[in-house]
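Trainee: fold the following.
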Amino acid sequence: MSPTSGVTPPAPLKTPRRRRVDTARREELLAQVTDIFLAEGFTSVTVEDLTRRMRCSKSTLYAIGSTKEQLVVAAAKHFFGTEADRIEQTVADHDEPQIKITTYLEGVAQAMRRNSSAFYADMVTYPPTAEIYARNTARAAERIREMIGDGVRSGAFRATNGTFAAQVVALAIEAVQSGTLLERTGLSAAESFAELADLLFNGLRHDS
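Mentor: Okay, here's the model as predicted:
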């Protein structure tokens, strides 16, 4: 259609204005949002609360996400991503399979201690964050299976015990993620991972 046809083009859709921020500033903002959500949960915290406490404008927050839902998802991904990197760096400092596994699980326990009960409850009941949690839980189970497999191949673990332990750990981690193990034991997720680390340390040794 020609420009002279007399038809007025539709007005552009309005989208939230975003203030340009550099990568370092964005990471700083995301870390602040994550810390607030981890401490207090995210259901009761509004965008206005965040801007007031972080002393920034809504347009600045839009560099992370243009809605509260996007902020929540970004914070959950940031938490699990940064903690996974930290844990893997710590594990990389060790060579012995036994120590690698317990270091990994103790690292997961330490990460989960950052979760307040409010955040954990919000996370597992909000589908987008529950999915993020489930994906990371599945990855944790897979990492433990990989490390146990390495231990079996190196001769540090007995093959039968190693295979069985890998399956038990996977089931335990899944039970923590689903809440079943927490309900039946009264432990928190962090306490459960710490107990699992101790159980493996005493149960997988070749001389046990």
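Trainee: hey, let's count contacts and neighbours off CA atoms from now on
Mentor: Noted.
Trainee: which residue, other than its chain neighbours, is closest to the residue nearest the centre of the chain?
Mentor: Nearest to the geometric centre of the chain sits Phe80, at 2.5 Å (Cα atoms, centre = their mean). Closest residue in space to Phe80, ignoring its immediate chain neighbours: Asn136 at 7.2 Å, by Cα to Cα, 6 or more residues apart in numbering.
Trainee: so that neighbour is in which element?
Mentor: helix 127-154 (DSSP states H and E).
Trainee: what packs against that helix?
Mentor: When contacts are defined as 3 or more Cα pairs under 8 Å, 6 or more residues apart in numbering; DSSP states H and E, helix 127-154 sits against helix 68-91, helix 97-112, helix 117-125, helix 159-178.
Trainee: here's the other one to compare against:
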Amino acid sequence: MEQPPRPGFATRRRTQLFDALVDLFLVEGFAHLTLDEIANRLRCSKSTLYTLAGSKEQLVRAATVHFFRRATEDVESRIEPIGGARERITAYLSAVGNALAAASDQFMADLDAFPPAREVYERNTQFAAGRVQELITEGVAAGDFRDVHAAFAADLAATMMVRIQQRGVRDSTGLDDAHAYAELAAILTGGISA
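Mentor: Next up, the predicted model:
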């Protein structure tokens, strides 16, 4: 007699599949891959993929959501133990840059060309800008930063984050994403320090 799956097994398996899917997409992109190729690469069946999403387009969007959820958890865990507003913003932006550093140019091009995935990226960039605004506001309240307009500073950061995401910074400066985020952190925190 077959044993029923252990509680949490299905969730763990889904997470493993999404992790593998994200890793595949980050390296190779996704536009050129068929569902058959994805299933072969993940060593699963197409029917297994259909338990994750109803179509390739939905699968790409769900994988993009998974990537950003995983990245957000990682970024937040990195700044949690850090004290000091300047250090927290620097750690936050550096962690965002590191999370995006795993993305190949092909993945970024595919993401930009596919509106449902691009929308997920843009929403997460706006979330990150909001988080930077929170960190700036905390720093102003603590006296670490001069009294700046936190929403403006966050909007400035968001504008650069979008340019980094769209590879504009790389094209014009040669900086990879991780270094671009480090420079953004240095300029932003230096400009608002008390």
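Trainee: quick one: TM-score?
Mentor: Here the TM-score for the pair of chains, by TM-score structural alignment, normalised by the length of structure 2, is 0.86; 186 aligned residues with a Cα RMSD of 2.1 Å.
Trainee: circling back to that earlier point, gap between the residue nearest to Phe80 of structure 1 and Tyr104 of structure 1?
Mentor: 13 Å (Cα to Cα, to the nearest Å).
Trainee: ok, the two, which is more surrounded?
Mentor: Tyr104 (26 against 17; other Cα atoms under 10 Å).
Trainee: residue in structure 2 paired with the more buried one?
Mentor: Aligned by TM-score structural alignment, Tyr104 of structure 1 pairs with Tyr92 of structure 2.
Trainee: next: Ala175 of structure 1.
Mentor: Checking TM-score structural alignment: Ala175 of structure 1 goes with Arg163.
Trainee: might you report the residue contacts of its match?
Mentor: Val169 (Cα atoms under 8 Å, 6 or more residues apart in numbering).
Trainee: ok, Ile132 of structure 1 next?
Mentor: 76-77.
Trainee: any idea what Tyr181 of structure 2 aligns with in structure 1?
Mentor: In structure 1, Tyr181 of structure 2 lands on Phe193 (TM-score structural alignment).
Trainee: against Arg53 of structure 1, how distant is its match?
Mentor: From Phe193 of structure 1 to Arg53 of structure 1 the distance is 33 Å (Cα to Cα).
Trainee: for those two, indicate the residue with more neighbours.
Mentor: Phe193 (25 against 12).
Trainee: surely Arg158 of structure 1 meets His206?
Mentor: Yes. Between Arg158 of structure 1 and His206 there is a contact at 6.5 Å, judged by Cα atoms under 8 Å.
Trainee: thought Leu93 of structure 2 was touching Ala182?
Mentor: Yes. Counting by Cα under 8 Å, Ala182 is a contact partner of Leu93 of structure 2 at 6.7 Å.
Trainee: compare neighbour counts for those two and give me the winner.
Mentor: Set Leu93 of structure 2 next to Ala182 and count neighbours by other Cα under 10 Å: Leu93 wins out with 26 against 20.
Trainee: which non-adjacent residue is nearest that one?
Mentor: Tyr181 (5.6 Å).
Trainee: just checking, the one you found touches Ala101?
Mentor: No. If you go by Cα under 8 Å, Tyr181 of structure 2 and Ala101 don't touch, sitting 10.2 Å apart.
Trainee: what residue of structure 2 takes the place of the residue nearest to the centre of structure 1?
Mentor: Using TM-score structural alignment, Phe80 of structure 1 pairs with Phe68 in structure 2.
Trainee: is it fair to say Pro81 of structure 2 lies in a strand?
Mentor: No. Read with DSSP: H, G, I helix; E, B strand; the rest coil, Pro81 of structure 2 is coil and lies in no strand.
Trainee: that one maps to what in structure 1?
Mentor: Per TM-score structural alignment, Pro81 of structure 2 is aligned with Asp93.
Trainee: excluding chain neighbours, what is closest to Phe67 of structure 2?
Mentor: In space, Phe67 of structure 2 is closest to Val22, 6.2 Å off (Cα to Cα, 6+ apart).
Trainee: ok, the one you found - how many residues close by?
Mentor: Other residues close to Val22 of structure 2 by other Cα under 10 Å number 23.
Trainee: give me the three-state assignment for it.
Mentor: Val22 of structure 2 ends up helix, using three-state DSSP.
Trainee: who are the neighbours in contact with it?
Mentor: 63-64, 66-67.
Trainee: now with 10 Å, please.
Mentor: 16, 28-30, 60, 62-68, 103 (Cα atoms under 10 Å, 6 or more residues apart in numbering).
Trainee: now these as TSV including distance to Phe9 of structure 2?
Mentor: TSV is the format used below for those (distance: Cα to Cα, whole Å):
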residue	distance to Phe9 of structure 2
Gln16	10
Glu28	28
Gly29	28
Phe30	27
Val60	23
Ala62	20
Ala63	19
Thr64	22
Val65	21
His66	18
Phe67	21
Phe68	23
Ala103	29
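Trainee: just the buried subset of these, please.
Mentor: Neighbour counting with 16 or more other Cα atoms under 10 Å marks 28-30, 60, 62-68, 103 as buried within these.
Trainee: so which of those comes closest to Ala150 of structure 2?
Mentor: Phe68 (24.2 Å; Cα to Cα).
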